[in-house]
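A.B. asks: fold the stuff below for me.
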Amino acid sequence: MNIKSLLLGSAAAIAAASAAHAADAIVAAEPEPLEYVRICDAYGTGYFYIPGTETCLKVGGKVRTEGEWYDAYNPSSRVGTLWHERVELNVDTATDTEYGPLKTNTIFRWEWNDGNATSAKLLFANISLGGFTVGKLDSQYNLYMGYAGDVVNDDVIYDGPYELNQLTYNYDAGNGFTAVVSLEDSYSTSDGSASYGASWWTDDKSNHYAPDAVAGFGYKVGNWGFKVVGGYDSIVEEGAIKARIDAKFGAVEAFLMGGWNTDGDKLNKYAGTNQDVSACTTSSGTVNAGKCGWGDWALWGGVGVPVNDKLKWNLQLAYTESKIFEATTNLKFNPVKDLLIEPELTYVHYDFINDDTVAGILRFERNF
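C.D. replies: This is a model prediction of the structure:
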């Protein structure tokens, strides 16, 4: 073998070894592409897609601290100053389906009061699809009507039940006409106790299965709106009807609402009372239902007047056939976005016990 052949053979061997080594080299994997949070604007501000899904999520809530001076709901109260805090966490979801948006609404609430008294509860939890809603929510007797004014103590003159389980259908024709039909839990009360009158909590409910019922309709055109709603208490077998007119005059908002009780001598869930029962008792200790509740009818009215883009003044007046008069006024001040400072003053006169109550609130609230 000559030198030339040896050199060519060695070069071929080295080249083959280099090729084999290159085939075994480790190549770094490409990084997975990052999936950024996508904004979901189909259902309003604040929604975003849960990564890897087509479900939109919105998280919000509030932190509130407020002081109260006396109790607008209890003429017997002699407590001076109370202070308490509230935190709420709101979680909403929405997914598009062939039947429209599938939504959920959940609100958790935690509270701390003077004396280290704490409480926590599931305020709302409901599912909605195609106009139907099932779960816990304020009664449609209040929610559909828009409550009773832009004040904290809007229900000193009782305007109906709040948190309860329900099966509801809401209809919106898209031309200003709306309607609602709701079957509601006949055992629910706004605070979990029997607070609507003697007949409500003394009746034997062991064999009672029927739900309460609410139905209403409304029409809005331009700056004017009208709604009427009725509620039937299946335990007391009585109910109430409310009718409301809303109007706008430029930036000023005003409303007038009236309620009629089917039997003014009885309390029921839809024409009951928020007042301390001890203030509505006779000398023998029995509850005077007609005087403690509306009697046959009740009236509410109010105005909201924007002073500027940061300040609004509200007034609510209410009166009942049982001669309870209430006036509440407040200022809603938003020095910066999502921060509310709200001083409020309430005056209540009870003709049947010849007593007056003056109560105040100073509220600080941060929404997010």
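A.B. asks: going forward, measure contacts and count neighbours with C-alpha atoms only.
C.D. replies: Fine.
A.B. asks: how many neighbouring residues does residue 58 have?
C.D. replies: Using other Cα atoms under 10 Å, residue 58 has 19 neighbouring residues.
A.B. asks: could I get the full set of helices for the chain?
C.D. replies: With helices called from DSSP state H, the chain shows them at 3-23, 140-143, 198-202, 289-292.
A.B. asks: any chance of CSV for those, columns mean neighbour count?
C.D. replies: Shown next, in CSV, are these (neighbours: other Cα atoms under 10 Å):
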stretch, mean neighbour count
helix 3-23, 10
helix 140-143, 22
helix 198-202, 16
helix 289-292, 24
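A.B. asks: ok, which of the ones you listed comes nearest residue 67?
C.D. replies: Closest to residue 67 of the helices of the chain, according to Cα to Cα: helix 140-143, at 26.1 Å.
A.B. asks: want to throw the helices of the chain into CSV with distance to residue 64?
C.D. replies: Putting the helices of the chain into CSV (distance: least, Cα to Cα, whole Å) gives the following:
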stretch, distance to residue 64
helix 3-23, 67
helix 140-143, 22
helix 198-202, 33
helix 289-292, 31
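A.B. asks: quick one: closest of the ones you listed to residue 333.
C.D. replies: Closest of the helices of the chain to residue 333 is helix 140-143, at 24.7 Å (criterion: Cα to Cα).
A.B. asks: wait, residue 56 touches residue 46, no?
C.D. replies: No. Using Cα atoms under 8 Å, residue 56 is not in contact with residue 46, being 9.5 Å away.
A.B. asks: more crowded one of the two?
C.D. replies: Using other Cα under 10 Å as the criterion, residue 56 and residue 46 rank with residue 56 on top: 23 against 15.
A.B. asks: would you mind measuring from that one to residue 236?
C.D. replies: 43 Å (Cα to Cα, to the nearest Å).
A.B. asks: chain neighbours aside, what residue packs nearest to residue 184?
C.D. replies: Among residues not flanking residue 184 along the chain, residue 166 sits closest, at 4.3 Å (Cα to Cα, 6 or more residues apart in numbering).
A.B. asks: what's the separation between the one you found and residue 141?
C.D. replies: For residue 166, the distance to residue 141 (Cα to Cα) stands at 12 Å.
A.B. asks: for the chain, which strand is longest?
C.D. replies: In the chain, assigned by DSSP state E, the strand with the most residues is strand 81-97.
A.B. asks: and for comparison, fold this next one:
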Amino acid sequence: MNIKHILLGTAAGLMVATGAQAADLPGEAVPAAVDYVKVCDAFGAGFFYIPGGDTCFKIDGRVRVKGEYTDDSGDLVVDITGRVGFDARTATEYGTLRSYFRIGGGGEAADKDVSIEEAFIQLGYLTVGETGSIFDQDSGYGIYDLGFGNGDTAQLTVLYDGLGGGFYVGGAVEAGAEAYEATFGDAPNFVAVVGVTGQPWGSAELGVKYFADDELIAAKLGAIVKIADPLEINGVVYYAEEADDDQIDIGLGAKYSATDTLALVASLGYTIDETDVWTASAGVEYTVVPGLVAEAGFKYTDTEGADEDTAFAVQLTRSW
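C.D. replies: Predicted structure coming up:
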């Protein structure tokens, strides 16, 4: 071994020793361990664990731009709306503990005010708070789908899906339709539903709602049927007892998915009341990229004893 090899070996040994001693110098700050966000797949896509706990969290939202022209107003109205929701879920011995909170605003009608749209707590089969009624149902697809019911309401709901075979039953005690101004008072509304879901042919539900304030009753029968792989039919019959004249609403919608990104939609509605109303609509939905959908739709309304109305709208929706 020559002198050159000895010197190189000594130098290398000194460098290793120096580095080891430097790493142990007193007063040296020790880097904190990084707690990276972990994916939570127990409740579906988009959830992640809140660092330091076992609660899964998800943020969802939507921004929508809509332009609509109607014969009635003769104007082109542009609405821009947005909303964001916060979903927290934890597995417990009593079932999933969930809280959901959503705010939204915008649009000409809302004068761009921001408000609470939903806020509720769930534990297992029990839901308490402000959310959509289990009695309500949409029929149809696209911009001009047909909705039946009163919208979000303060409620206490029990929905049990442990019967097997996709069957479920539910009941609710509801306040009025105006969420944060409503009180249960002495005459709340009562809802009962029974249905089946997750079937090869689709799903169906029967519901009854009693309006204690007016001592009136409403009932609905709805179903979503998969006719074939690309074709789906959504229908509902809604009956409402009224003081002067009962009302019946019939809605039927169809959606044909021509490709993975392109779908054709249509709906037909008929209201039997003091004044009968026919509505028909058609439209197209195109997924530009995942999370971005462009739509166009046309609607025709024929009201007994009034002029016929038409409307046309285009809409762009970004959701996550």
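A.B. asks: got a TM-score for the pair?
C.D. replies: In this superposition the chains share a TM-score of 0.84, using TM-score structural alignment, normalised by the length of structure 2; 292 aligned residues with a Cα RMSD of 2.5 Å.
A.B. asks: now for residue 56 and residue 46 of structure 1: what residues contact both?
C.D. replies: Here residue 56 of structure 1 and residue 46 share the contacting residues residue 40, scored by Cα atoms under 8 Å, 6 or more residues apart in numbering.
A.B. asks: coming back round to it: superposed on structure 2, where does the longest strand of structure 1 end up, distance-wise?
C.D. replies: Superposing on structure 2 and averaging over aligned pairs (mean Cα distance after the TM-score superposition for structure 1), strand 81-97 of structure 1 comes out at 0.8 Å.
A.B. asks: which part of structure 2 lines up with that strand?
C.D. replies: Under the alignment (TM-score structural alignment), strand 81-97 of structure 1 falls on residues 76-92 in structure 2.
A.B. asks: what of stretch 297-306 of structure 1?
C.D. replies: Under TM-score structural alignment, the counterpart of stretch 297-306 of structure 1 in structure 2 spans residues 248-257.
A.B. asks: aligned to the residue nearest to residue 184 of structure 1, what sits in structure 2?
C.D. replies: When structure 2 is aligned by TM-score structural alignment, residue 166 of structure 1 is paired with residue 155.
A.B. asks: could you report the neighbour count for its match?
C.D. replies: Residue 155 of structure 2: 26 surrounding residues under other Cα under 10 Å.
A.B. asks: my read: it touches residue 175, true?
C.D. replies: Yes. Using Cα under 8 Å, residue 155 of structure 2 is in contact with residue 175, at 6.1 Å.
A.B. asks: overlap in contacts, the two.
C.D. replies: With Cα under 8 Å, 6+ apart, residue 155 of structure 2 and residue 175 have no common neighbours.
A.B. asks: before we move on, the earlier item: list the residues that contact the residue nearest to residue 184 of structure 1.
C.D. replies: Contacts for residue 166 of structure 1 (Cα under 8 Å, 6+ apart) come out as 133-137, 139, 182-185.
A.B. asks: how close does it get to residue 188 of structure 1?
C.D. replies: 10 Å.
A.B. asks: overlap in contacts, the two.
C.D. replies: Taking Cα under 8 Å, 6+ apart as the contact rule, residue 166 of structure 1 and residue 188 touch no residue in common.
A.B. asks: list the buried residues in stretch 167-183 of structure 1.
C.D. replies: 167-170, 177-183 (16 or more other Cα atoms under 10 Å).
A.B. asks: identify the residue of structure 2 aligned to residue 209 of structure 1.
C.D. replies: In structure 2, residue 209 of structure 1 lands on residue 186 (TM-score structural alignment).
A.B. asks: and that match, how far from residue 171 of structure 2?
C.D. replies: For residue 186 of structure 2 relative to residue 171 of structure 2 (Cα to Cα), the value is 18 Å.
A.B. asks: and if you look at residue 299 of structure 2?
C.D. replies: Distance from residue 299 of structure 2 to residue 171 of structure 2, by Cα to Cα: 35 Å.
A.B. asks: who touches the nearest residue to residue 96 of structure 1 once chain neighbours are set aside in this structure?
C.D. replies: Take residue 96 of structure 1 and drop its neighbours on the chain: the residue closest to it by Cα to Cα, 6+ apart is residue 102, 6.3 Å away. By Cα under 8 Å, 6+ apart, the contact set of residue 102 of structure 1 is 94-96, 127-130.
A.B. asks: what's the mean distance for the match of stretch 297-306 of structure 1 versus structure 1?
C.D. replies: Aligned to structure 1 and superposed, stretch 248-257 of structure 2 gives a mean residue distance of 1.0 Å (mean Cα distance after the TM-score superposition for structure 1).
A.B. asks: hmm, who's touching that stretch?
C.D. replies: 139-141, 145-146, 230-240, 263-273.
A.B. asks: mind doing that once more with 7 Å?
C.D. replies: The contact list for stretch 248-257 of structure 2 (Cα atoms under 7 Å, 6 or more residues apart in numbering) reads 139-141, 146, 230-240, 263-273.
A.B. asks: try stretch 81-89 of structure 1
C.D. replies: Against stretch 81-89 of structure 1 from outside (Cα under 7 Å, 6+ apart): 60-70, 107-114.
A.B. asks: just the buried ones from those?
C.D. replies: Buried among the contacts of stretch 81-89 of structure 1 by 16+ other Cα under 10 Å: 62-70, 107-112.
A.B. asks: nearest to residue 228 of structure 1, of these?
C.D. replies: If you rank those by distance to residue 228 of structure 1 using Cα to Cα, residue 107 comes first, at 27.8 Å.
A.B. asks: that closest one matches what in structure 2?
C.D. replies: For residue 107 of structure 1, the aligned residue in structure 2 is residue 102 (criterion: TM-score structural alignment).
A.B. asks: for the residue nearest to its match when sequence neighbours are not counted, give its distance to residue 48 of structure 2.
C.D. replies: Once flanking residues are discounted, residue 102 of structure 2 sits nearest to residue 85: 4.0 Å by Cα to Cα, 6+ apart. According to Cα to Cα, residue 85 of structure 2 and residue 48 of structure 2 sit 15 Å apart.
A.B. asks: between the two, which is the more surrounded one?
C.D. replies: The neighbour count for residue 85 of structure 2 versus residue 48, taken as other Cα under 10 Å, is higher for residue 48 (21 against 17).
A.B. asks: and the strands in the stretch 251-368 of structure 1?
C.D. replies: Ranges of strands in the stretch 251-368 of structure 1, per DSSP state E, counting those that start in this stretch, are 252-261, 297-306, 311-320, 324-333, 339-350, 355-367.
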